[in-house]
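# Okay, structure incoming, though there's no sequence with it:
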C-alpha cells in the first residue's frame, strides 16, 4: 500500500499527472511518440511477459526522451523476470535470443519480427569497486532505480503509459536540473565514470552553464582521482558525447578546476582559453569531438599522449594531428579573404587521406563560416594530364616527366583548376 493518492491536474493537452503522497510519483502518458513504440515486435514481447505473470517496463534514456516529447531511437526494457525466466519464456515461444554476453549482468536480447529487444532483470549492487559491480537480481523496482546514477535516468514507463518515478526525476527534468540519486559521493564511488556522466547529462539537460549544486561539485572534487582507474575507452565514449553537447567549454573548465582532467588523459596545462574560444565560434556547426578537443592541445605530442590514455581511433588521432599542425600555418589569404585557394591548393597537393573532410573541420576550428560553406560545395577537380600523355609526346625520361608534371600542376593551380589537357600540354610544346 502506497497510502493516500493525491491528484494534481497539469495544464497540458497530453499529460495527466498523479502524485503519490509518499515516495512514488506516477503519470499517464498517451502521446504519439509513446504509442508509436508499439510495433508488432513489442506487442508480441509484451504479451509473452504478461502471459507468464512478469512485469515489463521501459527504462533509461527512452523514458527521458518520451517525457521530453521525443521518440527514442533506442529503447531498453527492465523486468521482474530473471535471465533464466526469460530464456524459458523465449524458448517456449520459439523466440530467437542473440548477443547474450550480457546475461551475467541480467540482460537477454530477444529478436522477434526483425526487431531486437534488450531486456534486463531488476538488480541491486552487492559490491562495487569504483569500476564494476557485482549484482543480485530483485523484483523491487525502487531498489533498481536506487542503484542508477542520476534521477533523470532512474524512471520507468509501464506499457500502459504509467510513469514510475521514485526520486523526482521528472521534476528535475522539467526544471533542467541534474542530480545524483541519493548521495552523490556514494553514487560516484560505486562507479567513478559517473563523474563524466554527470557532466555529459548536464550538457544535455541544463539550460545555463554554471548552475551546479555545490555539494555535487564537492563530491566530484573529493573523488576525482578515482577516474585514474577507469579505462580510457570508457572515458572517451562519455567525453565525446559531452563535447558535442551544450556547455562543453564550461564543463571542461570545471573539470580542470575540480582536478578531474589530469586523471582522464587531458594535458595538465591544457589550453582551456583556446578551447573556449573555438567552442564559442564553432559549436553551431557541429564540429567533431576531436576538432574541439584539439584546441586544448598545445602540440602534436599532446595528441600522442591523449591516444595512449584514451585509445582514440586512428581516424580521430589523424584529425587531431592535422588540426594541431595546420591551425596556424594554413589560413585564408589576406589579399583574397573570401577565397578558398590556400585550402584547396593544400588538398590538391596533399596525400592526406580524406583531406577535404579534415579541411572542413579545420575551417570550423578557425571560425570560417563562409569558407566552410564553400568547402562543403567544392568538388575536388581531377588533374587532366598524366605521364602517359607526355610519353605520347615523345618524352621518355622518368625524371623529366616528373618535373614537367609538377610544373603543369602549378600552372593548373594558378588557373584555379580551369585549364584543360590540351591547353596544359601546349605549355609543354611551347617550352
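Perfect, I can see it now. This one's a predicted model, so the numbers in the text were calculated from it and none came from an experiment.
# okay, CA-based contacts and neighbour counts for the rest of this
Will do.
# Secondary structure element holding residue 411?
helix 398-414 (DSSP states H and E).
# put this beside the first:
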C-alpha cells in the first residue's frame, strides 16, 4: 500500500495553517487515525485529528500567536480544538498510559510517537501522516489495512482491559472495514473479557451499536457477536438475527436498510414493549424511538406483501399505507415486512411496491373539523367522531369519495 497520501483535505489552507502554528520551535505535528486510514482506503475522511509533541498550554500559545482560535475541549487529557478558517481540528499531545481503569486511563504527555501509537486500539488506527502526506506506521498498520484485517495493537487483552468499549469497536471496525474472518486472537479476547461490558455506560454502547448496525458487513458481524455471547448483553434481546440478515440483503435496493433505527427495530424482533426496552437500554433519541415504533407498526398494516400474492399490490393499498403511516414509515414498514418474509431481493412484488411507495402521492384528506361544524355537526366530540367515520369511508372507497359524500358519511348515524 502506498505510504504517501494526497488529498484535498490535507492541502487545505486551513489545515496547513494549523501545521504552521504547531510546527515551530522544534515541535512536530501529524494527522492521525481515521482521516489517514480512510484516505488510504479511498473513503471519505470526516474528522481530521492531529497529534503533536507540543503540550496543551503550548498548543494554545502557538495558536494565539498565529491568530487561531483555541478551545480547551479536553485540556487535562491533552486535547485542544483549534479553529482555522471556520474549521475545527482536534489537536492532542502525544500520550502514553500510566494506569488504566477499564473505561479510561491516566496518561502522561510525551514526545515519543512509538509510545503514542502503542496506546491506541487497532493497527489501522495508528497511522500518521505529516503535512506533506508522508505516512508513518509505527505498529504495522499498513499491511493490516491493505488486507482489511482489524487487529489489536499488541496483546488484545491488554488493549481491551484499557477500555472495554474496544470489544464493540472490534466488531464495529470489522463490520465497517474488515474482510475475511475476524482476527482470531482478538475474537478470543473479547469472549474472555465480555463481562467488562457491564461497566460501560448505555450511551457509549448505544453510540457504537448505531454505527455497527449501519456498517457494510453488519449482518455477518452481528452473527459473530451472538456466537461470542455479546448480542444479548448490549441489545437487551437475543435479536431477530435472521430478519436482520434478510434486511441487509436488500442494501442495493434501499438505503433505508442502513438506518440504525430500522436496523435495530428489525433486530429487536418484538413488539412495542421490546422496542422501548431496546431504546432505553441503548439511550436512543426520541426520534429514533419514534422511527423504530413507526416501522414496526407500519409493517403490521395488512397490504398483502410478498410472494403469497400472485399479483402486484394494488395502488389503493400503496396509497392507504402512505396515508396511514407517512412515506418514511411506510417504506420502513415495507422493508421490515420484507425482512420478516425472507423472500430476498429477487422478490419482484416487494421491489415493485418499494418503487411505488417512493413515487406515489400521499393522499390528502379533504375534510377538516371546521368543514363539519359548517355543515351542522355540533362542536365537540361529535366532530372527531365524524372525521373518523368519514376517513374510514374514504379509505374503504379507495380514496374515491368526494367532499359531499364524505360530509354525508360524517353525519350518518
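Cool, the structure landed. Given the structure is predicted, the values throughout are model-derived calculations rather than measurements.
# And the helix holding residue 411 of structure 1, what's buried?
401, 404-405, 408-409, 411-413 (16 or more other Cα atoms under 10 Å).
# Closest one of these to residue 151 of structure 1?
residue 413 (58.7 Å; Cα to Cα).
# okay, now whatever residue of structure 2 lines up with residue 318 of structure 1: neighbour count?
Matched to structure 2 by TM-score structural alignment, residue 318 of structure 1 sits across from residue 290. Neighbourhood size, residue 290 of structure 2 [other Cα atoms under 10 Å]: 17.
# Sticking with residue 290 of structure 2, tell me its helix or strand.
For residue 290 of structure 2, the host element (DSSP H and E) is helix 286-299.
# how much does that helix stray from structure 1?
In the superposition with structure 1, the average deviation recorded for helix 286-299 of structure 2 is 3.0 Å (mean Cα distance after the TM-score superposition for structure 1).
# Does anything pack onto the helix or strand following that helix? Which helices or strands?
Following helix 286-299 of structure 2 in sequence order, the next helix or strand is helix 315-325 (DSSP H and E). Helix 315-325 of structure 2 sits against helix 286-299, helix 348-359, with contacts defined as 3 or more Cα pairs under 8 Å, 6 or more residues apart in numbering; DSSP states H and E.
# repeat that for 6 Å
Contact partners of helix 315-325 of structure 2 among helices and strands, from 3 or more Cα pairs under 6 Å, 6 or more residues apart in numbering; DSSP states H and E: none.
# now that helix against helix 381-396, angle please.
150 degrees (axes from the mean of the first three to the mean of the last three Cα atoms, to 10 degrees).
# who are the neighbours in contact with the residue nearest to the spatial centre of structure 1?
By Cα atoms, centre = their mean, structure 1 has its centre lying nearest to residue 241, at 3.1 Å. Listed by Cα atoms under 6 Å, 6 or more residues apart in numbering, residue 241 of structure 1 has no contact partners.
# Spatially nearest residue to the equivalent of residue 395 of structure 2 over in structure 1, not counting backbone neighbours?
Matched by TM-score structural alignment, residue 395 of structure 2 corresponds to residue 413 in structure 1. Nearest residue to residue 413 of structure 1, sequence neighbours excluded (Cα to Cα, 6 or more residues apart in numbering): residue 345, at 7.0 Å.
# what about the one you found, how many residues close to it?
A total of 15 residues lie near residue 345 of structure 1 under the criterion other Cα under 10 Å.
# That one pairs with which position in structure 2?
Under TM-score structural alignment, residue 345 of structure 1 pairs with residue 320 in structure 2.
# separation between that match and residue 407 of structure 2?
Distance, residue 320 of structure 2 to residue 407 of structure 2, using Cα to Cα, to the nearest Å: 20 Å.
# Likewise for residue 353 of structure 2?
With Cα to Cα as the criterion, residue 353 of structure 2 and residue 407 of structure 2 are 32 Å apart.
# Ok, residue 28 of structure 2 next?
77 Å.
# Compare the two and say which one has the larger neighbour count.
residue 407 (21 against 17).
# The helix or strand hosting that one packs against which elements?
Counting by DSSP H and E, the element that carries residue 407 of structure 2 is helix 403-411. Where contact means 3+ Cα pairs under 6 Å, 6+ apart, helix 403-411 of structure 2 is packed against helix 381-396.
# after superposition, how close is the helix it packs on to structure 1?
Helix 381-396 of structure 2 sits 3.8 Å off on average (mean Cα distance after the TM-score superposition for structure 1).
# What are the boundaries of the helices in the stretch 51-200 of structure 1?
Assigned by DSSP state H, counting those that start in this stretch, the helices in the stretch 51-200 of structure 1 fall at 61-67, 83-93, 141-146, 169-174, 184-190, 194-205.
# Could you count how many residues lie near the aligned partner of residue 33 of structure 2 in structure 1?
For residue 33 of structure 2, the aligned position in structure 1 is residue 60, judged by TM-score structural alignment. Residues lying near residue 60 of structure 1 (other Cα under 10 Å) number 20.
# before we move on, the earlier item: from the buried residues of helix 398-414 of structure 1, which single one is nearest residue 341 of structure 1?
Distances from residue 341 of structure 1 to the buried residues of helix 398-414 of structure 1, taken by Cα to Cα, are shortest for residue 413, at 9.0 Å.
# circling back: show me how far the helix holding residue 407 of structure 2 is from its chain's centre.
47 Å (Cα atoms, centre = their mean, to the nearest Å).
# Once you drop chain neighbours, what's closest to the match of residue 33 of structure 2?
Using Cα to Cα, 6+ apart and skipping the chain neighbours, the partner closest in space to residue 60 of structure 1 is residue 153 (5.2 Å).
# Trace that neighbour over to structure 2, please.
Using TM-score structural alignment, residue 153 of structure 1 lines up with residue 125 in structure 2.
# mind checking how far that match is from residue 148 of structure 2?
Using Cα to Cα, residue 125 of structure 2 is found at 12 Å from residue 148 of structure 2.
# try residue 156 of structure 2
17 Å.
# repeat for residue 274 of structure 2
Applying Cα to Cα to residue 274 of structure 2 and residue 148 of structure 2 gives a distance of 36 Å.
# got it, and residue 320 of structure 2?
Using Cα to Cα, residue 320 of structure 2 is found at 46 Å from residue 148 of structure 2.
# Please work out which residues of structure 1 line up with stretch 142-151 of structure 2.
Going by TM-score structural alignment: stretch 142-151 of structure 2 matches residues 170-179.
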